[in-house]
Each structure stands twice: as C-alpha cells, then as structure tokens.
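Q: sequence and computational prediction follow.
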Amino acid sequence: MTSNEKVLLALTASIFLTVYVEVAALVLLPIYILVTKQSFIFLRRKQDLFFLSVFWLLSMTVTIYSGGKPVDLLLGVFMIFAFTAMIFITYTMTQRMFRLILSFVCLMSPYCFAVALIQRALGMEWSYGARYSSVFLNPNYYAFYISLVILFCIYNIIKSEGDRLRHVYIALIPVNLLALYLTECRTTYIVLLIVCPIMLAYSGRKKWLAGYLVSIFILMVLLLLFGDSVSFLPRMEPIVEDMCKRLDIWSGAIGSILDAPVFGRGYNTYARIHDLYGSYSIAKHAHNLLLELLMDFGFVGTGVLLGYFSINVSKIIRLHKQNKCHQRYALTITVIVSVLLHGLLDITMLWPQTSLLLMYVVGFSTEYDKEHIFSTSRRHEILTVHAKSARTKETAEPIL
C-alpha cells in the first residue's frame, strides 16, 4: 500500500472518531501534500481545480458582499480543505482502494451501532429527543450513513467471490437496520425502500430484485391487515407538525432565492435571513438540498458545482456504455438517487462525515490511470479471506 493510500484510509477512519477529528485530518491533508512534494497533483487534475476554484471564489465573494459573519467566512475557508480532499481522492483512488474503503466503511458500522446502544443505555437525550446519533452528532447524519452502508453492503455482496465474505456483508444489513431504528429517521426508511431495488435492477440481479419485491409486497399486506398493531415508521404522531415546520422553512428559503437568484447570499444563508422572511427561526438550514444550494450560491454557483459532479459521473456512464464498470455504475446511480431523495427533506449529505463518503462514490475519476484502476488485482487487506479467494479466482477481466 502506498503512502497516499494509507493517508486516504486514515482520512476515512477519521470519520468514525467524530467530526472534529475528521476536520483536523482534512486540515492536515494539504500539509502532507506539501511535505511530500505532491503539489503536482493539482496540475494533474486541472479540470477539478478549475471548477472547484471558480466555485470557491464565487461563493466567498458573495458571502462577503452579502454581509457574511465570521462563522460564515470560516465555512468558506474550510471548503478549501474539502476541495483539496476531493482532488486528492480523485488522484489517488484505484479499484483496489475503492473496494478497501467501501469494506472498511461497512465493517465500521457495528462499532457505530455499539456507540448508539451505549448512548441509549445511558439514557442520553438531546434537543431532538432520545434519538441516537452514534459518532455523527445528529441522528439524521447517522441515518444517511446507514443508507450508504446498506448500499455498499449490496455492492460488496455482488462483488464478493466467496460465500464466507458474502455472509459477512449479508449479516451487516440487519445490524444496520436495527441501528436505523435507533435514529428514528423516517425519511431513510422510505429512501431504502426505493433505492435498494434500483441497485439490484442496475446490477442485473433479477432474481434478487424479484425476491425483494415479493418481500415488500408481503410486508405491505401485513401492514394493511395489522396496521393497528404494527408500527412501521417512528415518530408518526408529530409528522403533520414537522411538515408544517418544513413548509415554513422552505417559504423563507424561496423568498431568499427570489430576492437573490443569480449568486445567492453565500455560506450559511438561512441563519442570517430567517428573521427577514419570518420563517422558522430554530432551523439552521433550508432542509432541502436544492433550496439550500440555490439560496447560498444562486443559479450560477449551483450550476458550477453540479457541472463539476456531472462531469465526474459522466466518466462512469461512458465506461458503462463501453461494457465496463457495471457494478460501479449501479452504485453511483443508486447513491445519487439516495442523495436526491434525502435532499427533499434535509441536507444530511452536506456534513463532513457524510460528504466524504459521497466524494468516494461520485467524485471518483477513472481518467487518471485506467490501467491501474482496471487492474486484475482484487486483493483485500481488511478481509484476508478475500485475498485468499482472489488468488484462486483472479481473472484478466477489467472489473470495477
């Protein structure tokens, strides 16, 4: 494993040591790049550097012009480190490293579940009630992580070459569903019901998809028959009240967008404008991904940012059309759908711990070194049983 790959794995591990440790790791990353004389990375990723630099200059200029507070400007400064991580990831990532990171993220989920169980055993409560967030500070961030883990597990089940390894990931799915119950995040239940069959369909697992749909049908019938005694979704009582709060928040966000549609008002806009539009003041953001982006960065900034990600995703689509990278394509599309569905009611993907995971999937560039990325090596340092299986079943087919 190269030093860059070790740093990438350490950066991933920092996610599970609270967001403060991850932020510290992101701040130290540019120092590592300078000390190891790898500044050429940014020149090798000219397209990434251009889009991210234009976006950052626009966003900081707008924030200053709109009277952003020091904390708002600090968010903009932090984006430098986030964008550095993005470029470093697209430069360093390989097929082997991608699978290693996905497996590591999945295998850390029991640890996160254990932390949530300890929080429950201690009777811990927050402003949002007895909803457990593990190492993610907020239960909705934890729930979004869980939805990604379940998709990663499905991906690894499909890619696994031996039954022993496949059983590990199969066992992790119910563990994470139990963890999801502790978060009491209603949205994630619906998201998983939708994205799991999409993952199976794009992966070409027709029998698995049929089994999933039959199971969901049976579950729905049981819910109809025993609806009075079966509680499927948590926190159903306050759902109307919560939706009214969302509508109030969105009205303020839409008002801000209409008044500053081109460039927005910069970082952390909602905290500065909710009194101006008389919207729900306790909320800290728009609770909608598209509204948040348009409110903060306007149509120009949002277009630049989405343009950057669309270019990276288009590389995966192009490889899929060339009959390569089918499973990677399935995972990428499914994760994007998951982000969009979560984004209807929240912005959980715009948190450092969750956004880093999205960088691995959506920001993975396959143009850097295709020969290395599509190598035949499928060794797996985390699960040694995989390494043994790979040595006996290694093929020359380029798979990602």
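A: Structure received.

Q: rest of the way, CA atoms for contacts and neighbours
A: OK.

Q: for burial, what's the neighbour tally of the residue lying closest to His285 once chain neighbours are set aside?
A: Spatially, and ignoring its direct neighbours in sequence, His285 is nearest to Tyr270 (5.3 Å; C-alpha to C-alpha, 6 or more residues apart in numbering). Residues lying near Tyr270 (other C-alpha atoms under 10 Å) number 27.

Q: go on, Pro139?
A: 23.

Q: and what of Thr63?
A: Neighbour count for Thr63, taken as other C-alpha under 10 Å: 24.

Q: wait, it touches Leu74, no?
A: No. Using C-alpha atoms under 8 Å as the test, Thr63 is too far from Leu74 to be in contact (10.6 Å).

Q: which element is the residue nearest to His285 on?
A: Following DSSP states H and E, one finds Tyr270 within helix 269-277.

Q: which strands and helices sit next to that helix?
A: helix 239-259, helix 289-321 (3 or more C-alpha pairs under 8 Å, 6 or more residues apart in numbering; DSSP states H and E).

Q: reformat the ones you listed as TSV; add distance to Thr36 and mean neighbour count.
A: TSV is the format used below for the helices and strands packed on helix 269-277 (distance: least, C-alpha to C-alpha, whole Å; neighbours: other C-alpha atoms under 10 Å):
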stretch	distance to Thr36	mean neighbour count
helix 239-259	44	17
helix 289-321	27	19
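
Q: adding another structure so you can compare the two:
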Amino acid sequence: MFFIFGIDYLKTHFTHYQRYIIVAIFSMFLPFYMCGAILIFLTLRLLWKGEIQDVYKQIPKSRFIIYFCILSAIVSLIYQNYYGVVCSIGLLVILSFVLYYRVHINLRLFEYITNCLIVLSIFAALYGLIEYIGILNSYNIDQFEIMIFNRPQDRINSVFFNANYYAMMIEFFVCITFYKILKIKNIKLEWKRFIYYASVIALNLFVLLLTACRTAWPALAGGILIMLIVDKHYKTCSVILGIVIFACIYFLLNPSQFPRVDNIIDYFMTRAGIWEVAIQNIITHPLFGEGPMTYMHIYSLYNGHPTEHAHSIYLDPLLCFGIVGLMTIAPYIYSNIQRLYHLWKLKIDKTLVALVISFTVMIFIHGLLDYTIFFVQTGFLYLLIASSFDIYKKPLNKYESLRK
C-alpha cells in the first residue's frame, strides 16, 4: 500500500496538473495554517500559469464564485470585519482550487486520493492516541484507560486544531472507507481488503470516542444509512439501523453512560444563547450580513457567549452573507446539484453519488449544533468529494448537451 507515496509512482501514473491536487491532499494533514499556506501557494502558482483562468472559462456558473467572494470581502470591509476579509480571500482560493480539481479529476486519481486519505487517517489516529496518552499522563494516570474528558484541552484533536474539527474529519474518513467496502465486488475473494478497511473504520471510531464529540455520532450514523439507501444495500442498512436504535435505547435507559452527560444542559443553554445572538443580528442585517466570522465580530454588542461562529449551519451562513450573498453563490451550487443528479440518472456510479450525498447529510446533521464545516481542512475535503462527479465529465457533458 505504501508504494503509492513514491515519487516515481506519482510521475508515471499522474500528470503534472494532477500532482498539484495530490500535494493539496497531503497538506490537509498538516496544521491548518500550513495547509492554508500551501493552498494559497498552489493557487497563486496556477494563477500565474493561467490555469485558474482557464478553469473558470471551462466550468459553467463558476463566475458566481468570484461575485460571491468579492461581495463578501466588500461587506466585511464596510463593517470593518477584517477577519471576514481574510476569510473571503481564503474562500476564493479554496473554491478556485476546487474548480481546478474538477477539470483534472479522473477515476484513477480519485481512487488514489481516497486510498491516501484512508492511509493518512491511520497516521492521524496514531498521532491522536499518542496525544491521548499525554493527556492521561497529565492526570498522573500511567496505564491506558478510556476516559471521556470535558475540557477542550483534554479532548484529542490530532492535527486538526480542535476535537470537533477532527471529529468531522473522522466522519469523512469513515464514510470514504465505507465507500471502498461498497466497491468490493466479492468480499470472499477480496477478504484482505475488507479486513483492512474494517480495521481502519474501527480505529477511526475508537479515536472518535476519544474526541468526546457527541454530535459526530448521529451525523455519522445518518451519513452511513443514507449511503446504503442510495446505493440500494437495504439489508445492511436495516442491520446498521437496528444497531443505532439499540444504542439509542441503551443510552435512554443508562443516561449516565452518555458521553459528557454532566454538562449537556449547560452545553445546550450555551448554544441557545449563541443562536439568539445570531438571530438578532440576522434580523438587523438580513440582506448582506457582515461577512465571514460575523458572530466573532458582533457577539460583544449583545453580551453573547464569546466564540468564533454561530454553531449552526442553518444560521451562520445567513448571519455572515445574508440573503443577497447566499443568492449570489446559489447558481453555482444549483449547477453542481444538477450535475450530481444527472450522474445519478445515468446510473454510471451510484456508489459515488451515495458518497457525495452522505457527506452532505453528515454536515447538515452535525451542523444542527456546530459549524465545523467552515474550516480549512473540513471544508476543503467536503468540497473535493462533493465535486467528484466530474470524474465522469465526458458522459455528463454528452448527456447535458443532448438535453439542450
């Protein structure tokens, strides 16, 4: 498996353009500021070579990305939200690189990327376990014990800034690995691959427990179930649904076993206070918001809880970008949804469609209580997977041309 990281392998199997994408994938497993710096460097280099300009010309509706980011930066400047200006530039960089990815992605590169993500998730998990041992040692615990801590600094985050971001990355890793299992045509003949993927899932689920992120579990369950439904694995879906129901009943009967149960009321009250502040500011700035990171910019005006965002995927985009801002990017989003739907209609790769839908379902379930998708690594990985329908750009283009 590890030969896939060799320089010779990359040179013989992928084009110069595709190797830019591979570098970006590896950068996700560096600290977020290094990942961001590498993405900026790669995008500027591609811009200098004229590659970014070309992809904007090739992909329909992509110009709305530029309109959206410029509007976001202008609004941020008007309200002196300088973090918002930086985030607007960051959004333009990431979305531009995703367009480049769409032009150069193919099935071989996608399978390579997903293989790399699975292998690298093992290293991230091992790093997290070392981190956890350090946490136990800080409490003078010399033997390995499974303990769920409340304090943020006592929850493992591996290389992903904090525990909640790492938890969302684990959700993605598990779904990608599960996608690989669904791609196995005959488990009896490929049992070694199955055991490898199952072991990776088990390891990631274990470190997910150590992140102490409660929201990740229902999000992951929802994503896996949706993947199985879309891919028409109804029997397996029924079994996993049964396990989920059993777990819910167990925790209802044994509430003390629920992770971090002692602070769950305070947790929800804090979230409710954050949402109240967000709603108040949405009411006063409904059209344009105040730019990215608006909550951090305005919470003190409402004596709100100090944090970076509104902890809700349903509130924060409206808070930051307003109705007009979201409508500006809507044509590009709609064109992507159409393209994914056309891939589903063509019945070329229903498992890939299932993976994209499962990722989206997870961020909307997790987003009920948090906004972990608005971050360099989580957001970038989601956008790459969600844009992977262009693996089949030739049949999609042909299908769409016939419809016109």
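A: Received it, and whenever you're ready, just let me know what you need. What you see is a predicted model, and the numbers here were worked out from it, not measured in a lab.

Q: quick revisit: ok, the residue nearest to His285 of the first structure - contacts?
A: In this structure, Tyr270 of the first structure makes contact with 252-253, 284-286, 295, judged by C-alpha atoms under 8 Å, 6 or more residues apart in numbering.

Q: try 7 Å
A: 253, 284-286 (C-alpha atoms under 7 Å, 6 or more residues apart in numbering).

Q: drop anything exposed from those.
A: 253, 285-286 (16 or more other C-alpha atoms under 10 Å).

Q: report the two of the contacts of Tyr270 of the first structure separated the most.
A: Farthest pair in these (C-alpha to C-alpha) is Ala253 and Lys284. Separation: 11.3 Å.

Q: and Gln338 of the second structure? What does it align with in the first structure?
A: When the first structure is aligned by TM-score structural alignment, Gln338 of the second structure is paired with Ser314.

Q: how near is the residue nearest the centre of the first structure to Leu341 of the first structure?
A: Nearest to the mean C-alpha position of the first structure, by C-alpha atoms, centre = their mean, lies Leu358 at 3.7 Å. The gap separating Leu358 of the first structure from Leu341 of the first structure is 14 Å, by C-alpha to C-alpha, to the nearest Å.

Q: also Thr348 of the first structure?
A: Counting by C-alpha to C-alpha, the gap from Thr348 of the first structure to Leu341 of the first structure is 11 Å.

Q: with Leu49 of the first structure instead?
A: Leu49 of the first structure is 29 Å from Leu341 of the first structure, by C-alpha to C-alpha.

Q: and if you look at Leu224 of the first structure?
A: From Leu224 of the first structure to Leu341 of the first structure the distance is 25 Å (C-alpha to C-alpha).

Q: what stretch of the first structure does whatever helix or strand Leu205 of the second structure lives in fall on?
A: Assigned by DSSP H and E, Leu205 of the second structure belongs to helix 191-211. Aligned by TM-score structural alignment, helix 191-211 of the second structure corresponds to residues 163-183 of the first structure.

Q: aligned partner of Val300 of the first structure in the second structure?
A: In the second structure, Val300 of the first structure lands on Val324 (TM-score structural alignment).

Q: dump the residue contacts of that match.
A: Contacts here follow C-alpha under 7 Å, 6+ apart; on that basis Val324 of the second structure touches 287-288.

Q: swap the cut-off to 10 Å and go again
A: Applying C-alpha atoms under 10 Å, 6 or more residues apart in numbering, one finds that Val324 of the second structure lies in contact with 68, 71, 286-289, 318, 330.

Q: with Phe41 of the second structure instead?
A: With C-alpha under 10 Å, 6+ apart, Phe41 of the second structure has these contacts: 35, 47, 93.

Q: between Leu224 and Leu341 of the first structure, who's got more neighbours?
A: The neighbour comparison of Leu224 of the first structure against Leu341 (other C-alpha under 10 Å) goes to Leu341, with 20 against 11.

Q: separation between the residue mapped onto the more buried one from the second structure and Val103 of the second structure?
A: When the second structure is aligned by TM-score structural alignment, the residue opposite Leu341 of the first structure is Ile365. For Ile365 of the second structure, the distance to Val103 of the second structure equals 30 Å [C-alpha to C-alpha].

Q: sec struct for Pro259 of the second structure, please.
A: coil (DSSP: H, G, I helix; E, B strand; the rest coil).

Q: please name whichever of the helices and strands packed on helix 269-277 of the first structure is nearest to Leu213 of the first structure.
A: So among these, helix 289-321 is nearest, using C-alpha to C-alpha, at 25.7 Å.

Q: next structured bit after that closest one?
A: Next helix or strand after helix 289-321 of the first structure toward the C-terminus (DSSP H and E): helix 326-342.

Q: so how far does that following helix sit from its counterpart in the second structure?
A: Helix 326-342 of the first structure, aligned to the second structure and superposed, deviates on average by 1.0 Å (mean C-alpha distance after the TM-score superposition for the first structure).

Q: show me what that helix is packed up against.
A: The helices and strands touching helix 326-342 of the first structure, judged by 3 or more C-alpha pairs under 10 Å, 6 or more residues apart in numbering; DSSP states H and E, are helix 139-159, helix 186-202, helix 289-321, helix 352-362.

Q: now the ones you listed in CSV, with distance to Ala85 of the first structure?
A: Putting those into CSV (distance: least, C-alpha to C-alpha, whole Å) gives the following:
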stretch, distance to Ala85 of the first structure
helix 139-159, 19
helix 186-202, 27
helix 289-321, 15
helix 352-362, 8
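
Q: which among these is found nearest to Tyr212 of the first structure?
A: Of these, nearest to Tyr212 of the first structure by C-alpha to C-alpha is helix 186-202, at 7.2 Å.

Q: angle of that closest one against helix 163-183?
A: 150 degrees (axes from the mean of the first three to the mean of the last three C-alpha atoms, to 10 degrees).

Q: now do the end-to-end distance for stretch 297-304 of the second structure.
A: 11 Å.

Q: where does it end up in the first structure?
A: Stretch 297-304 of the second structure corresponds to residues 272-279 in the first structure, going by TM-score structural alignment.

Q: residue in the first structure paired with Ile156 of the second structure?
A: In the first structure, Ile156 of the second structure lands on Tyr132 (TM-score structural alignment).

Q: same check on Phe374 of the second structure?
A: Match for Phe374 of the second structure (TM-score structural alignment): Leu350.

Q: about what we covered before: what's the average distance of the match of helix 191-211 of the second structure to the second structure?
A: Stretch 163-183 of the first structure sits 1.2 Å off on average (mean C-alpha distance after the TM-score superposition for the first structure).
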